[in-house]
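**Q** coordinates for the following, if possible.
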Amino acid sequence: GCLPREPLPFSVTGRLPTLVELENYALDQWECFLLQLINSSQVEKGTTFSSSMMKTFQRGLLSSRDGEAAKLSENGFQFLLMETNAQLWYIMREYISSAEERGVDPTDLISFLLELSFHTQGAAYSLSTLTEVQRVAIMDLMELGLVKLQQGRKDSWFIPTKLATNLSSSLSDSAASKEGIVVVETNFRLYAYSASKLHCEILRLFSRVEYQLPNLIVGAITKESLYGAFDNGITAEQVIVLITHFYMIHCYIDTCSYALFFFFVR
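**A** Okay, here's the model as predicted:
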């Protein structure tokens, strides 16, 4: 592949986003992508994904029945249980695998992704140095939060985020600020102390969410909500893993509730 491009000087770009601002941007974009998978109606208005990205999402992650909207498949639910870096590599692999369907040489795409990973996080690189294929790829990567685009007076540029410059690492360090606590009581009442819209939609996959306050989600794990999850290919084990591991949080489930849960769903 090519050597990394030279970043634009401050005299051209002026003030650029700080690393903290970039990381928050990347987290927000990634959460928006996950929301699109779970419940597109919860994605903020004005947020759209390109057809190439949507096809990438649908490859193995979504399933649809005749006359029904696409829903998260069993593989899609398993995808939610992955760490962010594993999710990213999965999406990149599918994006590369479907390159020929879009008329793009996979080798060129891989070369560009490798080049991008060696760019400096937070630096600005001119869009005018990119080929047409690379420009399209940058627009797709922007939707996932790998780069941020900015427009100047005479030039436009992209700014790599942590997702782009270190594809082999996750955002777990910075994600801690968006995590909370989940409490599941013996009667299967569920309390999730989180302000994340994504967390709420994930809980809806297997529980009945009753109401959501700014920092608290209240619901219940019911027989109907679980059967609905099972109909969509989600297993009891995956629900347990999701509650105890996906959020990477402190989760309180008393022993009686844990035992009753497995009895309840089997």
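
**Q** alpha carbons only for contacts and neighbour counts from here, please
**A** OK.

**Q** got the residue ranges for the helices in this protein?
**A** For the chain, the helices defined by DSSP state H occupy 10-13, 19-38, 51-61, 74-80, 84-97, 106-117, 132-144, 162-165, 172-175, 197-204, 223-231, 236-241, 255-265.

**Q** need the contact partners of the longest one.
**A** Read that as helix 19-38. Residues outside helix 19-38 that contact it (Cα atoms under 8 Å, 6 or more residues apart in numbering): 42-43, 57, 61-62, 71-72, 121-122, 143-148, 161-163, 171, 174-175, 198, 201-202.

**Q** just the buried residues of the residues you listed.
**A** Neighbour counting with 16 or more other Cα atoms under 10 Å marks 43, 57, 61-62, 71-72, 121-122, 143-148, 161-163, 171, 198, 201-202 as buried within those.

**Q** measure residue 63 to residue 23 for me?
**A** For residue 63, the distance to residue 23 (Cα to Cα, to the nearest Å) stands at 31 Å.

**Q** neighbour count: the two, which is higher?
**A** Using other Cα atoms under 10 Å as the criterion, residue 63 and residue 23 rank with residue 23 on top: 21 against 17.

**Q** just list the residues touching the nearest residue in space to residue 219 that is not next to it in sequence, thanks.
**A** Leaving aside its sequence neighbours, residue 219 sits nearest to residue 209 (Cα to Cα, 6 or more residues apart in numbering; 4.1 Å). Counting by Cα under 8 Å, 6+ apart, residue 209 touches 200, 203, 217, 218, 219, 220.

**Q** same thing with residue 261?
**A** Counting by Cα under 8 Å, 6+ apart, residue 261 makes contact with nothing.

**Q** another for comparison:
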Amino acid sequence: MSSTNLFKTTVIQHLEELPQTIQTKLYEAPATCLSIFRLLPAVAKFFITSMVFYERPVSLSQLDKWCKPHARNRQIELLQRLKALHLILDVNNGSHITLNPTFRKNFRDCLTGVQSVNAFGNICTTPDKHHVDVSFLDKFASQKWETILHFMVGTELVAAPSSSVLSLLKLGGLMEGPGNSPKNLAITNKGFQFLLQDSNTQIWTLLLQYLNLTKDLNMDPVDVLNFIFILGSLELGKSYTVSHLSATQVSLLADLKDYGLVYQRTDSSSRFYPTRLATTLTSESSALKSASTSMDQVIESASTDNDLSSGQGGVASSTHGSIIIETNFKVYAYTNSPLEIAVLNLFVHLKTRFANMVCGQLTRESVRSALQNGITAEQLIKFLETHAHPQMRVLAKEKLDKKIEFDTNNNINTAGGAPGTKSDSNITQHKLEILPPTVVDQIKLWQLELDRIQTFEGYLFKDFVSQQEFEVLNKYAMDIGVLLWSDKIKKRFFVTKKGIDQVADYANRKIPSR
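**A** Sure thing, here's the model as predicted:
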């Protein structure tokens, strides 16, 4: 699962766990309805848009015609999620479904532009005498957010993050240690995984932890969620008035400033600015493509002509990248950012550092060290793909085009000049391989070395009087799908924890004397 899908799924799961009363209150805010819609999977969005202007209930038989038969399981899964969110309601004894009327009205108002004037915040009409532009906001957001990441990787900082940030890092399991003193906190396995995620996933991790504390902070969870979702719909570079915010939202503003999501010149300022970290909260793209924007600036001046917007194989490319990986596992990163270097040092054996580049190598020991800290092989591969140098993407695209051209010509020759008659499916199966396949496979193999032993909870059956007794129970356990392991020679087998009752009952019926 990609990082984008990961954070969306996590946010939706949090919303599903909320009581129905809170969900209904959330849907009274048009901005929240729009943000939740943007977080839904594509098929779920299709269901919503198909019903938003259709007032009558939709029968389940009619709904089945909206999806192809092979996607029926996916359809059922998404409908269950929409019902858990109470976006879709059952009517007519469950034979029909309809859209939540509160959500329908407010979401439709967003689509038609008839929502209330302040639904997406109140833009300040008077100019700010202090010059604040997009570049200033980007610099402020990067500085605040990178301070948190620098602190987690152990970089020496002039000033540590605020106490509220430290509390969230500890409560979220990203760091641990006695008290909240910065000197006593150390990164955890979960924290290592956190560092390799994109900025949206990282921000939502802290925000969801913050939402779990709303009761302890005597804050209205609806107010908090509504404000977070409104931030995702605001315009970057514009200032918004504080006077229209509730008391809960005003107190939330100070905490969000510590994360770099909003800029406010002073705590008593009458206006605030959302940063790029806030305006992309529900976006498909990440606000910060790399661990440090300073790295992006280096690459932007070096190579902007080779950027690719996306790959044909379905792997979206980032705007900039710094990492080059060779088939011999050597790594070159064009960056002078201490944060980028510190993150690379988690799984790369760094050997040489220059003014604007570091060189190292992926080794069995360096990758295993990262894996033992809780980072997965898929996370490492995704991180390297996301931060790959634009030239690697160009070469991968050229290689993919040659494969497709070769298969296309081969199909034409095989089919006697009629393309598309034999194996066009082979063409669509090609993927954009940004990283060398040997490197990707080896990283996965190093993970498999650590995953050789798997543990299962269950029960061991042994001491059978005869081979027949063993065969009868062993076959029954296999038939009902609870058998994990068996040894016919020593007459013993192992069943799952859930299957013990069924096997024991069967044994009592078939072998009452035992």
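
**Q** got a TM-score for the pair?
**A** Here the TM-score for the pair of chains, by TM-score structural alignment, normalised by the length of the first structure, is 0.76; 257 aligned residues with a Cα RMSD of 3.5 Å.

**Q** re earlier: tell me the most buried of the helices of the first structure?
**A** The highest mean neighbour count among the helices of the first structure, using mean count of other Cα atoms under 10 Å, belongs to helix 162-165: a mean of 24.

**Q** how far away is the residue nearest to residue 392 of the second structure when sequence neighbours are not counted from residue 219 of the second structure?
**A** With Cα to Cα, 6+ apart as the criterion, residue 392 of the second structure has its nearest non-adjacent residue at 6.2 Å, and that residue is residue 434. Computed as Cα to Cα, the residue 434 of the second structure to residue 219 of the second structure distance reads 46 Å.

**Q** the two: which is more packed in?
**A** Per other Cα under 10 Å, whichever of residue 434 of the second structure and residue 219 has more neighbours is residue 434, with 27 against 17.

**Q** surely that one touches residue 388?
**A** Yes - between residue 434 of the second structure and residue 388 there is a contact under Cα atoms under 8 Å: 7.5 Å.

**Q** residues shared between the contacts of those two?
**A** With Cα under 8 Å, 6+ apart, residue 434 of the second structure and residue 388 have no common neighbours.

**Q** the first structure: which residue goes with residue 348 of the second structure?
**A** Mapped onto the first structure by TM-score structural alignment, residue 348 of the second structure lines up with residue 207.

**Q** for its match, give me its contacts.
**A** Residues in contact with residue 207 of the first structure (Cα under 8 Å, 6+ apart) are 219, 220, 221, 222, 225, 226.

**Q** wait, what's in contact with the aligned partner of residue 199 of the second structure in the first structure?
**A** Matched to the first structure by TM-score structural alignment, residue 199 of the second structure sits across from residue 84. Neighbour list for residue 84 of the first structure: 170, 171, 172 [criterion: Cα under 8 Å, 6+ apart].

**Q** could you rerun that using 7 Å?
**A** Contacts for residue 84 of the first structure (Cα atoms under 7 Å, 6 or more residues apart in numbering) come out as 170, 171.

**Q** how about the one 10 residues further on?
**A** Contact partners of residue 94 of the first structure, counting by Cα under 7 Å, 6+ apart, are residue 56.

**Q** rerun that using 8 Å as the cut-off
**A** Applying Cα under 8 Å, 6+ apart, we find residue 94 of the first structure in contact with 56, 59.

**Q** could you do the one 5 residues further on as well?
**A** Residues in contact with residue 99 of the first structure (Cα under 8 Å, 6+ apart) are 105, 106, 109.

**Q** and for residue 97 of the first structure?
**A** For residue 97 of the first structure, the contact set (Cα under 8 Å, 6+ apart) comprises residue 106.

**Q** gap between the equivalent of it over in the second structure and residue 249 of the second structure?
**A** Residue pairing (TM-score structural alignment): residue 97 of the first structure is matched to residue 212 of the second structure. To residue 249 of the second structure, residue 212 of the second structure is 16 Å away according to Cα to Cα.
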